[in-house]
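Asker: predicted model and sequence below, questions to follow.
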Amino acid sequence: SLKENYTTYNQRLKNKDNQRQKKWEARKAEFLFKQEEKNKKIGKLFLSYKNCETEGITFFIDKIILKLELPVDIKVDWEVTTDTENKIVLIDFRLPNKEFIPKTKSVKYYVTKKEFSETFITEKEIDRIYDLFIIQLSLIVQNTIYTADSENAIDSIVFNGWVNTIEKATGHPKTFCIISLQTKKDELKKINLALVEPKACFKQLKGIAANKLSDLIPVAPILEINKEDKRFVESEGISKKLESENIAAMHWEKFEHLIRELFEKEFSSNGGEVKITQTSHDGGVDAIAFDPDPLKGGKIVIQAKRYTNVVSVSAVRDLYGTVMNEGANKGILVTTSNYGPDAYNFAKDKPLTLLNGSNLLHLMEKHGYSCRIDINEAKKILKNN
């Protein structure tokens, strides 16, 4: 009957509705579960940031850079490295080449000819735009991070800008740094970036770059960290698995011989020589290197510090004073530990090179040494001696 058909039809609709309701509830439960898991993860990362830990600071900076409103639709990439002890952040930024800049200046349509006519931006203007964009990017990235850093987890930022290009002489791909800028939070926050001339501001902050960034001339980064070197550890764990010697705990006389041999090998390839001039029981070594290279050589003052604490800016000032007194071309300060932001800030516009523990291990590996650095282990050993 009609009534039975209606009842059956109605029941079928109810069954379908119940099935849809169950599917919706299942999807809702799945969504709420994923939402809760994501919120837990974000909560842990935020707590990590508040505690000034590496994972949290890296997450925080990634989110800040992702939200930057760049003037054009370009692809950028970056990598963040943190020194939580000294509140220093290193940002290695992959920069675009100038090809991303639109070359068309204007387009006109001529009705009588039924054709378009284009005018183009000059190469000189493209170079100017590129230089300005890169310098502004280095400033705005740092300023935005400082402004958002409500927990004061960051005191200093180093921005290294890297480009991928094809070397004209060989045709092979090459990656190198073309801009390096270090700032301190209290220093940059005093500057009104909305009204500055970017190049003048960059120069005042002692940024490093060629006169024309568009020429893609390599420069030495103010700070560079070998992120893949697992032999440099701040905590216990890895050290037990390594059989090589911990040079941060090495006797100062043995450390002196090691440094002398290391730099003799480094400079001997060019016919240079190294002479130890002074040693101290605190693990310090002074040496003079003579590099015969007519362009980048000359007299070089080398100071090495077998330290387990952060090297203060006073040690960098002392090195600079020695370089001036000796009439040397350059000074190199090497340590088994690390440097604070003031040390890098002082050295960045002077003929000084700061090599931290990671840099030292890289140099030693280059010349066949098998060593490691474990600061915590060294502190315990030196305390007991």
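Answerer: Received the coordinates, thanks.
Asker: going forward, measure contacts between C-alpha atoms and count neighbours the same way
Answerer: Will do.
Asker: give me the helices and strands touching the strand or helix carrying R12, please.
Answerer: Under the criterion of DSSP states H and E, R12 resides in helix 2-50. The helices and strands touching helix 2-50, judged by 3 or more Cα pairs under 8 Å, 6 or more residues apart in numbering; DSSP states H and E, are helix 54-66.
Asker: ranges for the helices of the stretch 51-200 of the chain?
Answerer: 54-66, 123-148, 185-188, 198-204 (DSSP state H, counting those that start in this stretch).
Asker: would you tell me which of these gets closest to G357?
Answerer: G357 lies closest to helix 54-66 among the helices of the stretch 51-200 of the chain, at 18.6 Å (Cα to Cα).
Asker: how near is the nearest residue to C177 once chain neighbours are set aside to T175?
Answerer: Using Cα to Cα, 6 or more residues apart in numbering and skipping the chain neighbours, the partner closest in space to C177 is W162 (4.3 Å). Here W162 is placed at a distance of 7 Å from T175 (Cα to Cα, to the nearest Å).
Asker: now do the strands in the stretch 101-250 of the chain.
Answerer: In the stretch 101-250 of the chain, the strands defined using DSSP state E, counting those that start in this stretch lie at 104-110, 115-120, 156-166, 173-184, 208-209, 232-233, 245-246.
Asker: now mean neighbour count too, for the ones you listed, in JSON lines please.
Answerer: JSON lines is the format used below for the strands of the stretch 101-250 of the chain (neighbours: other Cα atoms under 10 Å):
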{"stretch": "strand 104-110", "mean neighbour count": "10"}
{"stretch": "strand 115-120", "mean neighbour count": "10"}
{"stretch": "strand 156-166", "mean neighbour count": "21"}
{"stretch": "strand 173-184", "mean neighbour count": "21"}
{"stretch": "strand 208-209", "mean neighbour count": "21"}
{"stretch": "strand 232-233", "mean neighbour count": "21"}
{"stretch": "strand 245-246", "mean neighbour count": "18"}
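Asker: tabulate those strands (TSV), appending distance to Y49.
Answerer: Shown next, in TSV, are these (distance: least, Cα to Cα, whole Å):
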stretch	distance to Y49
strand 104-110	45
strand 115-120	47
strand 156-166	16
strand 173-184	19
strand 208-209	30
strand 232-233	21
strand 245-246	31
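Asker: below is structure B, check it against A:
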Amino acid sequence: MPKDKEFQYVKTRDVVELARARPITELRQVYQELTSQVALMVLHTVFRSDPADLVHTVVVNGVVDTINPATGQPERTHKITLRATREHFERVNLRQVKPIACVREHFAALISGHPDELQAVTPIIDFGMADPRIVDSIDVISDLDRRPNLIDLTAEEFEHFVQNLFTRMRFETHKLKASGDGGVDVIAYDHDPVRGAKYVIQAKKYTHKVQPSAVRELHGIVQHEGANKGILVTTHGFTSGCHEWANGKPLQLYDGTHLLALCRQFGIEARIVLPPK
């Protein structure tokens, strides 16, 4: 959007001079108007291109590829994000709406307040979460015998079990490959527009207590993955140093007792019987 609004021609000097710059409030209004129109156009195109009504919900993320002035590195920032169901969209008369009011009030969109400065918003769903480390999920829970002993699972089966559990807890989950996973067994997403977050999960099928070094490692992984929280789930317990080190950090530690409580809460019958010492 040009920052210059008006020019004037000075005949005596045969030059064109800037007469008035465009007010910053007008710049932001135009950017927001354009961004809102593009988002509505995307919704219209997708829903109208699906006469069989196969698409129920569409999420639109409007992004800008730019250069971070602080690092000089390329980056992609979100300027608008919204979610719309087909039913919700069909209530809109696009010929009559005011685009900004429509996306904000009807679709509860988040739209950058300072698009001229490339101010970002947090996307409802980050489509960058597609991760080449993800493998197909295996439904371990459905195949388990009544009240199975989780210690009898293999390490990989236990990782899938933990993924299945968090799926039942209404997270979107992805199991990562055993090799090259960067220390992450499962990635979970909460898409709630208020508390939405990304979690990295480690699953340790242990017959001994987890040591603080594992908790410190998880904290580093949380920072490396850009996650909101790290969760460590084990079939045994944690040494006192683990809880002391995790205190005040975005980490959550689930020991065997806590794990079984979650299983009961979400209708999974399981037990943990440790081998005799």
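Answerer: Ah, there it is. Values in this document were obtained by computation on a predicted structure and should not be read as measured data.
Asker: what does the residue nearest to C177 of the first structure align to in the second structure?
Answerer: Alignment note (TM-score structural alignment): W162 of the first structure maps to V63 of the second structure.
Asker: so its match makes contact with T77?
Answerer: Yes. Using Cα atoms under 8 Å, V63 of the second structure is in contact with T77, at 5.4 Å.
Asker: Q202 of the second structure looks like it's in a helix, true?
Answerer: No. Counting by DSSP: H, G, I helix; E, B strand; the rest coil, Q202 of the second structure is not part of a helix but strand.
Asker: map it onto the first structure.
Answerer: When the first structure is aligned by TM-score structural alignment, Q202 of the second structure is left unaligned.
Asker: now Q202 of the second structure: how far from E156 of the second structure?
Answerer: Taken as Cα to Cα, the span from Q202 of the second structure to E156 of the second structure is 11 Å.
Asker: compare these two (neighbour count), which wins?
Answerer: Neighbours were counted for Q202 of the second structure and for E156 using other Cα atoms under 10 Å; Q202 has more, 22 against 16.
Asker: could you measure from that one over to D139 of the second structure?
Answerer: From Q202 of the second structure across to D139 of the second structure, the span is 18 Å (Cα to Cα).
Asker: could you do L54 of the second structure as well?
Answerer: Using Cα to Cα, L54 of the second structure is found at 26 Å from D139 of the second structure.
Asker: out of those two, which sits in the more crowded spot?
Answerer: Each of L54 of the second structure and D139 has its neighbours counted (other Cα under 10 Å); D139 has more, 14 against 8.
Asker: report the contact partners of the more buried one.
Answerer: By Cα atoms under 8 Å, 6 or more residues apart in numbering, the contact list for D139 of the second structure reads H160, F161, N164.
Asker: make JSON lines from those residues and add distance to D190 of the second structure to it.
Answerer: Below are the contacts of D139 of the second structure laid out as JSON lines (distance: Cα to Cα, whole Å):
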{"residue": "H160", "distance to D190 of the second structure": "18"}
{"residue": "F161", "distance to D190 of the second structure": "19"}
{"residue": "N164", "distance to D190 of the second structure": "15"}
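Asker: most neighbours among these, which one is it?
Answerer: Tallying neighbours with other Cα under 10 Å puts H160 at the head of the contacts of D139 of the second structure, with 24 neighbours.
Asker: residues contacting that one?
Answerer: S137, I138, D139, V140, K175.
Asker: one more time with 10 Å, if that's ok
Answerer: H160 of the second structure is in contact with 136-141, 154, 166, 174-176, 185-186, 203, counting by Cα atoms under 10 Å, 6 or more residues apart in numbering.
Asker: and D116 of the second structure, by the same measure?
Answerer: Counting by Cα under 10 Å, 6+ apart, D116 of the second structure has contacts M1, I24, T25, L27, R28, Q29, V30, Y31, Q32.
Asker: state the distance from V135 of the second structure to Q163 of the second structure.
Answerer: 12 Å.
Asker: now swap in G113 of the second structure and tell me
Answerer: 37 Å.
Asker: between the two, which is the more surrounded one?
Answerer: Neighbours were counted for G113 of the second structure and for Q163 using other Cα under 10 Å; Q163 has more, 29 against 17.
Asker: A helix includes the more buried one, no?
Answerer: Yes. Counting by three-state DSSP, Q163 of the second structure is found in a helix.
Asker: tell me the contacts of it?
Answerer: By Cα under 10 Å, 6+ apart, Q163 of the second structure lies in contact with 137-141, 157, 169, 171-175, 185-188, 201-203.
Asker: just G230 of the second structure next, same as before
Answerer: Here G230 of the second structure is in contact with 184, 187-188, 198-202, 215, 218-223, 249-253 (Cα under 10 Å, 6+ apart).
Asker: map T85 of the second structure across to the first structure for me.
Answerer: With TM-score structural alignment as the criterion, T85 of the second structure lines up with K184 in the first structure.
Asker: repeat that for I111 of the second structure.
Answerer: Counting by TM-score structural alignment, the partner of I111 of the second structure is A209.
Asker: excluding its backbone neighbours, what's nearest that match?
Answerer: Distances taken as Cα to Cα, 6+ apart place I179 nearest to A209 of the first structure, at 4.7 Å, with adjacent residues excluded.
Asker: wait, doesn't the one you found sit right on K206?
Answerer: No. Using Cα atoms under 10 Å, I179 of the first structure is not in contact with K206, being 11.2 Å away.
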